[in-house]
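Colleague: following is a predicted model, sequence given first.
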Amino acid sequence: MKKVGIVGSSGYVAGELIRLLINHPNVEIDFLFSHSNSGKKVGEIHQDLLFSDLKFSSEINPNIDVLFLCLGHGNSKKFIENHTFSKQTKIIDLSNDFRLKEDAFFQDKNFVYGLVDFQKKEIKKADFIANPGCFATAIQLALLPLAEKNLLKKDLHIHAITGATGAGQKLSETSHFSWRNNNVSSYKAFTHQHLGEISETLNSLQKDFDSKIHFLPIRGDFTRGIFASIYLETDLELDAVFSLFENYYQKSEFVFVTKQKVHLKQVVNTNNCFLQLEKIDGKILITSVIDNLLKGAAGQAVQNMNLLFDFPEKTGLELKATYF
């Protein structure tokens, strides 16, 4: 059994991570670090975990096997600077502190970008993982097979709508029920922070990639999930594109390619990504759907942990969608 610690354990992503790890057969949760909730039972904060006897703590065990950092962006670096762990401790960070190549080396640590279907071999050999962003995961999975074959020659147009949990648990003007309910809005048009990691991954596969990425993120009137639509011009026929995607993901445990219409209920509460392909008027349309809290965050983090410790990749992640 591997001992696990979670820092920043009161948010939405941490709640999902705790839920997954409680049911993981190869790990034991050693501590849930939280100054503000120390001494409280986990079910007082994450009410779906009312059955659990786990408690939040202000104490840290430096000798755990894996540390998950579920902190706000910018705070993971501060935490690592102020705390020391054993040489055996692997770290999986869910913020954006180490995702870009210019940030990957920190102190004596080299963080490997944890997009599993992009570089599984590198992840298996790593000690420190930078878990990808949720939008970045959905969008990159829709583009990896094309980038590998040097086919991203035209501008990319992306429209992606996300649930309210994507904004985190802390209340803001746009996360209040009275504002969010029966409402849709855009934000960070063409400037979203996930564009950096998307571009770096695509450039790693397609060295001459210099196409523009036109990305419109949308706030949706629902709780969780990302529905991303990506289109670009191509001379390839649909069957040829479909074969590229099937070949690329033939060994993937959680990415599935289809010509059927997809929707969020198929993937919410799972670690799956469904990719739908269409060809319309000289354009390939790729629809990518994931659960932003699982495949886009906690689920992918557990998938990375499974790879680090050579557990079967699907361990603890064979979840059924909440379809009805």
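Modeller: That came through, no problem. The structure displayed is predicted, hence computed values, not measured ones.
Colleague: only C-alpha atoms from now on, for both contacts and neighbour counts.
Modeller: Fine.
Colleague: now His194. Nearest residue, chain neighbours left out?
Modeller: Ala136 (5.5 Å; Cα to Cα, 6 or more residues apart in numbering).
Colleague: check for me that that neighbour belongs to a strand.
Modeller: No. Counting by DSSP: H, G, I helix; E, B strand; the rest coil, Ala136 falls outside a strand, being helix.
Colleague: what's the distance between it and Lys320?
Modeller: 23 Å (Cα to Cα, to the nearest Å).
Colleague: for these two, indicate the residue with more neighbours.
Modeller: Ala136 (21 against 13; other Cα atoms under 10 Å).
Colleague: who are the contact partners of that one?
Modeller: His194, Leu195, Glu197, Ile198 (Cα atoms under 8 Å, 6 or more residues apart in numbering).
Colleague: equivalent analysis for Pro25, please.
Modeller: Pro25 neighbours (Cα under 8 Å, 6+ apart): Thr315, Gly316.
Colleague: where along the stretch 1-150 of the chain do the helices fall?
Modeller: With DSSP state H, counting those that start in this stretch as the criterion, the stretch 1-150 of the chain has helices at 12-22, 42-45, 75-82, 120-124, 134-148.
Colleague: mean neighbour count, those: which tops it?
Modeller: helix 134-148 (a mean of 23; mean count of other Cα atoms under 10 Å).
Colleague: contacts for the helix or strand just after it, please.
Modeller: Toward the C-terminal end, the helix or strand that comes next after helix 134-148 (DSSP states H and E) is strand 156-162. With contact meaning Cα under 8 Å, 6+ apart, strand 156-162 is reached by 135, 211-220, 222, 224-232, 292.
Colleague: any idea how far the residue of the chain most remote from its centre lies from Asp239?
Modeller: Most distant from the centre of the chain: Asp281, at 32.2 Å, with distances by Cα atoms, centre = their mean. Per Cα to Cα, Asp281 is found 15 Å from Asp239.
Colleague: ok, Leu195 next?
Modeller: Counting by Cα to Cα, the gap from Leu195 to Asp239 is 29 Å.
Colleague: okay, strands next: where are they in the stretch 151-300 of the chain?
Modeller: 156-162, 185-186, 213-219, 226-233, 255-258, 273-280, 283-290 (DSSP state E, counting those that start in this stretch).
Colleague: against that first model, consider the following:
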Amino acid sequence: MIKAGIIGATGYAGAELVRILLGHKEVEIKWYGSRSYIDEKYARVYGNMFQLVEDTCLDDNIETLAKEVDVIFTATPQGFLAGVLTEEILQNTKVVDLSADYRLKDVSVYEKWYKIQHKSPEFLEEAVYGLCEINREKVKQARLVANPGCYTTCSILTAWPLVKEGLIAPNTLIVDAKSGTSGAGRGAKLPNLFCEVNENIKAYGVSTHRHTPEIEEQLGYGAGSQVTINFTPHLIPMNRGILATEYASLKKVRQKDGSMGLPDYEQIKEVYDRYYKHEYFVRVLEKGVYPETRWVEGSNFVDISFQIDERTGRIIMMGAIDNLVKGAAGQAVQNMNLMFGFPEQEGLELVPMFP
């Protein structure tokens, strides 16, 4: 049994961490950190935790927390962890950061897209990008894991096998993604009020969304060269879920008869199956079946499918996740399981909820 602390426990991702960890056989939550609710009962903040959590919310003193727990989850705004992390903290505990502070290796890129100064760039080289299906072995050895963003998790895993195998031209990639409102966090914001969101869909962060360089960097590792994409997120009136629809030009490959031609369905499906057949949390759907957010809600699954458009020589790739689980808290627990040698699925065998 290990001890865990959560800073930012009263945000949506933090609350999801609590829900998941309460069902984890190997973890005891010792610290419910929340700057906004210090000394208030956690179950008063989230009534679903009545008689399940008796603890009171504490502050965000990470130095003290690091001496009391084996792992810290920081479900905090950008800049928090980078402003307080020290070598002493990492010598005392392991950290899974749900913010973007250590996702990007180039500090200048981080500062350009997030508009804040990075206060501890000395840890960027060490930090492991915690997309388990790609960086599993590195995560196992890590002290500091940068938990990927929700849009990025869905976008990268949906395209990764085809980028890695050179079956698409990565610089032609267009990612059109839609997210439920919980992705914007729990803070009160005018654009997220019910009357502003209900009966509406809108694009935002057009050509400027901060997950863009994260997707580009990781897909660039797969492609072996710099990747530039178009990424456009949309807000839709539902609580949870992300659906990413991705478009790219197919590249010609050598066929069985020695000629060069575009890959067909069977060739593409073989690649997806080869990459993901041993990945419990990635479900490659059957032909003609496309991902829907309702079939992954409340779970750590990623559902993926594709359709070849022979007329244009392009492929449409589709992926769906729950942004609070595989896109945040579930992935953080998956990373923790790897870091401590627990079964990767422990605490995460969550059956999708419907309706």
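Modeller: Received it, and whenever you're ready, just let me know what you need. The structure displayed is predicted, hence computed values, not measured ones.
Colleague: structure 2: which residue goes with His157 of structure 1?
Modeller: Matched by TM-score structural alignment, His157 of structure 1 corresponds to Ile174 in structure 2.
Colleague: its match: how many residues sit nearby?
Modeller: 18.
Colleague: what sits against the corresponding residue of structure 1 for Leu81 of structure 2?
Modeller: Alignment note: Leu81 of structure 2 maps to Ser76 in structure 1; criterion TM-score structural alignment. Counting by Cα under 8 Å, 6+ apart, Ser76 of structure 1 makes contact with Leu69, Asp93, Ser95, Asp97.
Colleague: can you redo those as CSV with neighbour count?
Modeller: Compiled in CSV, these are given as follows (neighbours: other Cα atoms under 10 Å):
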residue, neighbour count
Leu69, 25
Asp93, 27
Ser95, 21
Asp97, 21
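Colleague: in strands, which of these fall?
Modeller: Leu69, Asp93 (DSSP state E).
Colleague: wait, doesn't Met318 of structure 2 sit right on Tyr290?
Modeller: Yes. Counting by Cα atoms under 8 Å, Met318 of structure 2 touches Tyr290, with 7.1 Å between them.
Colleague: touching, Arg294 of structure 2 and Phe354? I think so.
Modeller: Yes. Counting by Cα under 8 Å, Phe354 is a contact partner of Arg294 of structure 2 at 6.7 Å.
Colleague: more neighbours: the two, which one.
Modeller: More crowded of Arg294 of structure 2 and Phe354, by other Cα under 10 Å: Arg294, with 17 against 9.
Colleague: and the more buried one, what's its match in structure 1?
Modeller: Aligned against structure 1 - with TM-score structural alignment as the criterion - Arg294 of structure 2 pairs with Lys265.
Colleague: what's the answer for Ala159 of structure 2, then?
Modeller: Looks like Ala159 of structure 2 aligns to Leu143 there (TM-score structural alignment).
Colleague: can you check Cys150 of structure 2 too?
Modeller: Structural alignment places Cys150 of structure 2 opposite Cys134 in structure 1 (criterion: TM-score structural alignment).
Colleague: ok, for that match, nearest residue in space, not its chain neighbours?
Modeller: Using Cα to Cα, 6+ apart, the nearest residue to Cys134 of structure 1 is Gly296, at 3.9 Å.
Colleague: distance-wise, check that neighbour relative to Gln303 of structure 1.
Modeller: Gly296 of structure 1 is 11 Å from Gln303 of structure 1, by Cα to Cα.
Colleague: and these two? which has more neighbours close in?
Modeller: Between Gly296 of structure 1 and Gln303, Gly296 has the larger neighbour count (other Cα under 10 Å), namely 28 against 25.
Colleague: what lines up with that one in structure 2?
Modeller: In structure 2, the residue paired with Gly296 of structure 1 is Gly327, using TM-score structural alignment.
Colleague: that match reaches Ile156, doesn't it?
Modeller: No. Using Cα under 8 Å, Gly327 of structure 2 makes no contact with Ile156, being 11.6 Å away.
Colleague: can you list residues touching both of the two?
Modeller: Contacts common to Gly327 of structure 2 and Ile156, judged by Cα under 8 Å, 6+ apart, are absent.
Colleague: re earlier: closest one of the contacts of Ser76 of structure 1 to Ile29 of structure 1?
Modeller: Leu69 (13.7 Å; Cα to Cα).
Colleague: tell me who's in contact with that closest one.
Modeller: Ile6, Val7, Gly8, Ser76, Ile91, Ile92, Asp93, Leu94, Ser95.
Colleague: let me see the contact set for the equivalent of Ile286 of structure 1 over in structure 2.
Modeller: Here Ile286 of structure 1 is matched to Met317 in structure 2, going by TM-score structural alignment. Neighbouring residues of Met317 of structure 2 by Cα under 8 Å, 6+ apart: Thr158, Ala159, Thr245, Glu246, Tyr247, Ile304, Ser305, Phe306, Gln307.
Colleague: and in structure 1, which of the residues you listed remain?
Modeller: Counting by both residues aligned by TM-score structural alignment, their matches' Cα atoms under 8 Å, the members of these that carry over to structure 1 are Thr158, Thr245, Glu246, Tyr247, Ile304, Ser305, Phe306, Gln307.
Colleague: how near is the third one to Leu85 of structure 2?
Modeller: It stands for Glu246 of structure 2. Glu246 of structure 2 is 36 Å from Leu85 of structure 2, by Cα to Cα.
Colleague: surely Leu104 of structure 2 touches Glu111?
Modeller: No. Leu104 of structure 2 lies out of contact with Glu111 (Cα under 8 Å); the separation is 9.9 Å.
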